[in-house]
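need a structure here:
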Amino acid sequence: MPTATLTSKGQVTIPKKIRDKLNLKPGDKINFDIEAEGDVKMSTSKKSILEAAGKLHRPGQKPLSQEEMDEKLAEYVRDKFKSQ
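Model prediction:
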């Protein structure tokens, strides 16, 4: 089992075996969850773009074309910055 040592500044270096397994790179976010028994579960925040598919869908909402989305965005920007 890989182990790490806590520094006086509260920092820990994640062992290479764990970094490789989770495919962690500098700047990646890591989540820590404390379970009821006191164990800590560590996971990465990395997500595949495919996991985002359908997240903005609203039942009954008509899909918009790229042109319609561009129009709506332009309208929003015009309205937001009209008074400036």
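
rest of the way, CA atoms for contacts and neighbours
OK.

ok, now which ones touch Ser45?
Asp28, Lys29, Ile30, Asn31 (CA atoms under 8 Å, 6 or more residues apart in numbering).

the first one and Ser43 touch, don't they?
Read that as Asp28. No. In this structure Asp28 lies outside contact range of Ser43 using CA atoms under 8 Å: 10.8 Å.

ok, which stretches of the chain are strands?
30-34, 40-44 (DSSP state E).

now do Ile34 against Glu71, distance only.
46 Å (CA to CA, to the nearest Å).

for Lys21, same thing?
Distance from Lys21 to Glu71, by CA to CA: 44 Å.

more crowded one of those two?
Taking neighbours as other CA atoms under 10 Å, Lys21 and Glu71 compare with Glu71 leading, 12 against 8.

Proceed likewise with the subsequent sequence, for comparison:
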Amino acid sequence: MVRLKVTSKGQVTLKKEVLDHLHVRPGDEIEVDLLPKGKVSVQALPKGRIEDLFGMFRNKTGRSFTLKELDEAAAAGWAGEAES
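The predicted structure follows:
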């Protein structure tokens, strides 16, 4: 258990141990949910923006694949037979 002290302004500084556990760094955001009986839940918010995902699966080979080839690749991956 980690103890934190509340300042006269009502602020709390999270110790390095807590920040490391949440995998947060300066500039990241955390979310605090207020729970019944004076409890809270603290979690790190996902990093990045949805726009960062655009182009993530872009075809870099320039080759087009048929639906049959995609279906076969998916079946092989599901069966554990996919090539690396």
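
dump the strands of structure 1 to JSON lines, plus distance to Glu75 of structure 1 and mean neighbour count.
As requested, those are exported to JSON lines (distance: least, CA to CA, whole Å; neighbours: other CA atoms under 10 Å):
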{"stretch": "strand 30-34", "distance to Glu75 of structure 1": "38", "mean neighbour count": "10"}
{"stretch": "strand 40-44", "distance to Glu75 of structure 1": "38", "mean neighbour count": "12"}
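
Gly10 of structure 1: which of those is closest?
Closest of the strands of structure 1 to Gly10 of structure 1 is strand 30-34, at 14.4 Å (criterion: CA to CA).

and that closest one, what does it pack onto?
Secondary-structure packing of strand 30-34 of structure 1 (3 or more CA pairs under 8 Å, 6 or more residues apart in numbering; DSSP states H and E): strand 40-44.

farthest pair within the contacts of Ser45 of structure 1?
The largest separation in those, counting by CA to CA, is between Asp28 and Asn31 at 10.1 Å.

so Val6 of structure 2 touches Leu14, yeah?
No. Here Val6 of structure 2 does not reach Leu14: they are 10.4 Å apart, not a contact under CA under 8 Å.

who has more neighbours, the two?
Neighbour count, other CA under 10 Å: between Val6 of structure 2 and Leu14, Leu14 has more, with 13 against 10.
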